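> Fold the following for me, if possible:
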Amino acid sequence: MSLLSRCPVVPVVVLDEPDQAVPLGEALLAGGIDVVEITLRTPAGLPGIRRLSALPDLLVGAGSVLLPSQVDAAVEAGARFVVSPGVSADVLGRAAEQGVPALPGVATATDLMAVTALGLDEVKFFPAGLLGGPAAIRALAAPFRDVAFMPSGGVTAETMGEYLALPVVPAVSGSWMAEPALLRERRWDEVTTRAAAAVRR
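Sure, this is the predicted structure:
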């Protein structure tokens, strides 16, 4: 199974505290989401990945991966895929060495030529909203017929359906079902409600 075909919605999560991780993971699973991207933007990212990787039904990845050393740290913590905002041959090479899927962020046809030359056929389209949304993906996909796109950045509960209607978009990425305020306030029931609503769309 490809990474993007597992779940149609991949939450992008910024943890403030590592102890938010397990309740969050359990709330997402209760709502039917079994993939999560924990960004490395905060010090809680790596320990959060470590704790979440203890949940056997959850596929945990690391986001905002910019350097090969971060690939190593994320995999050591239990991450099973890595996501980057752009294209780095060094990061992609290290992910391949570590044996984990990588989703590089692409914005242009040049980016797509670079990643397909490296043998990848799944990418993150970022920042999707600013780049033109579904129309931009439709245009870029025309010459890259074997590439699957995960739009990220500006995707919302209201717009996700427009993206998922495209055959080349098996999954979207977004933060609305696990917003920082929900985590800080420990509103796990709301996380579950939003996750379930997202999966139903």
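> Please make it C-alpha for all contacts and neighbour counts, starting now.
OK.
> Next, count neighbours for L183.
By other C-alpha atoms under 10 Å, 21 other residues sit near L183.
> tell me the contacts of it?
15, 20, 24 (C-alpha atoms under 8 Å, 6 or more residues apart in numbering).
> could you dump the residues you listed to CSV with neighbour count?
As requested, the contacts of L183 are exported to CSV (neighbours: other C-alpha atoms under 10 Å):
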residue, neighbour count
L15, 27
Q20, 18
L24, 24
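> Tell me the one of those residues nearest A95?
Closest to A95 out of the contacts of L183 is L15 (22.9 Å), distances taken as C-alpha to C-alpha.
> so that closest one makes contact with L182?
No: look at L15 against L182 with C-alpha atoms under 8 Å: they stay out of range, at 10.8 Å.
> how much space is there between V169 and S152?
Remark: distance between V169 and S152 (C-alpha to C-alpha, to the nearest Å) = 11 Å.
> Show me what the longest helix anywhere in the chain packs onto, helices and strands only.
In the chain, with assignment by DSSP state H, the single longest helix is helix 188-200. Secondary-structure packing of helix 188-200 (3 or more C-alpha pairs under 8 Å, 6 or more residues apart in numbering; DSSP states H and E): helix 21-30, helix 180-184.
> Looking at those, which one is packed in the most?
Among these, helix 21-30 has the highest mean neighbour count (mean count of other C-alpha atoms under 10 Å), at a mean of 22.
> Next one: the nearest residue to A171 once chain neighbours are set aside from D189, what distance?
Among residues not flanking A171 along the chain, P8 sits closest, at 4.0 Å (C-alpha to C-alpha, 6 or more residues apart in numbering). Using C-alpha to C-alpha, we find P8 at a distance of 20 Å from D189.
> Another for comparison:
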Amino acid sequence: MDERVDERVSERVVERVDGVLGVSPVIPVVVIEDSADAVPLAQALLRGGVGIIEITLRTPAALAAIEMVADQVPEMLVGAGTVITPSQVEAVTAAGAGFIVTPGAPDGVLRAALGSGLPLLAGASTITEMMRLAEHGLGAMKFFPAEASGGRDYLAAVAGPLPHLRFCPTGGITPATAPSYLALPSVACVGGSWLTPRSAITEGAWHEIEALARDTAALR
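Next up, the predicted model:
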């Protein structure tokens, strides 16, 4: 991709990523085993005050789940997570994803994601990776895996040399640790799986997920 084109694409992506980061203090990171669960899950989160969901491409049901939420729950901003190949970028774009989340940012995936025009939260865990994403115009990114990579203290230290960057830490964050991350000026939101326990999804305990969402929405 021509660097000038890459720069223009990045500008459009950056303009829209702030809208993703501002929806909720926590982005629910979800693994869907049965696409039929996607719509009632999204509706339960909405009732609890959380208007965003990241459905990870870790199961065969994920693409259908993204498409169903995008089509049937338009009030919910649905994103695709664990996007690791250019072909997956094409697939989630066609499915109606509203944003893309990657665990890392190799050249092929980064170019494809930027070229999609969708808001992108690309993963980074080292200062070099963060600086590389910033060179592409991405001032906001996913810090992953957050706890295993140094956690809150690491991000606080990063803010010294890189005060212009904003983060969505994801990986190992709990309801107990989320507030300490959110207290950092560089943290816009966090990603967490505790809002959507697998057992609650399997059992259709949507009231439980609604209550967890309500508690989460009150974090900020």
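> Now the TM-score, please.
In this superposition the chains share a TM-score of 0.97, using TM-score structural alignment, normalised by the length of structure 1; 201 aligned residues with a C-alpha RMSD of 1.0 Å.
> Show the residue spans covered by the strands in structure 2.
With DSSP state E as the criterion, structure 2 has strands at 26-30, 52-56, 77-81, 99-102, 120-124, 140-143, 166-169, 190-192.
> and of these, who's closest to T177 of structure 2?
Shortest distance between T177 of structure 2 and those, using C-alpha to C-alpha, is found for strand 190-192: 10.2 Å.
> So what touches that closest one?
For strand 190-192 of structure 2, the surrounding residues in contact (C-alpha under 8 Å, 6+ apart) are 25-29, 167-174, 178, 181-182.
> out of those, which one sits closest to G51 of structure 2?
Distance to G51 of structure 2, by C-alpha to C-alpha, is smallest for I27 among the contacts of strand 190-192 of structure 2, at 8.8 Å.
> The closest one maps to what in structure 1?
Under the alignment (TM-score structural alignment), I27 of structure 2 pairs with V10 in structure 1.
> Same check on E135 of structure 2?
Aligning on TM-score structural alignment places E135 of structure 2 opposite A117 in structure 1.
> Which of the contacts of L183 of structure 1 remain contacts when I look at structure 2?
With both residues aligned by TM-score structural alignment, their matches' C-alpha atoms under 8 Å, the contacts of the contacts of L183 of structure 1 that structure 2 also has are 20, 24.
> Now distance to V60 of structure 1 too, for the contacts of L183 of structure 1, in CSV please.
Output for the contacts of L183 of structure 1, formatted as CSV (distance: C-alpha to C-alpha, whole Å):
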residue, distance to V60 of structure 1
L15, 13
Q20, 14
L24, 12
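> For V69 of structure 2, find the nearest of the strands of structure 2.
Going by C-alpha to C-alpha, the one of the strands of structure 2 nearest V69 of structure 2 is strand 77-81, 6.9 Å.
> ok, average deviation of the closest one from structure 1?
Superposed on structure 1, strand 77-81 of structure 2 shows a mean distance to its aligned partners of 0.5 Å (mean C-alpha distance after the TM-score superposition for structure 1).
> re earlier: for V75 of structure 1, see how far away the match of I27 of structure 2 is.
With the distance defined as C-alpha to C-alpha, V10 of structure 1 ends up 19 Å from V75 of structure 1.
> which of those two has more neighbours?
Ranked by neighbour count (other C-alpha under 10 Å), V10 of structure 1 and V75 place V10 first, with 25 against 21.
> Which residue is the nearest non-sequential neighbour of that one?
Here the nearest residue to V10 of structure 1 in space, its sequence neighbours aside, is S173; by C-alpha to C-alpha, 6+ apart that works out to 4.6 Å.
> Roughly how far does the equivalent of the one you found over in structure 2 sit from R12 of structure 2?
Here S173 of structure 1 is matched to G191 in structure 2, going by TM-score structural alignment. As judged by C-alpha to C-alpha, G191 of structure 2 and R12 of structure 2 stand 23 Å apart.
> So which of those two has more stuff around it?
Neighbours were counted for G191 of structure 2 and for R12 using other C-alpha under 10 Å; G191 has more, 27 against 15.
> Please determine how far that one is located from V5 of structure 2.
Distance from G191 of structure 2 to V5 of structure 2, by C-alpha to C-alpha: 30 Å.
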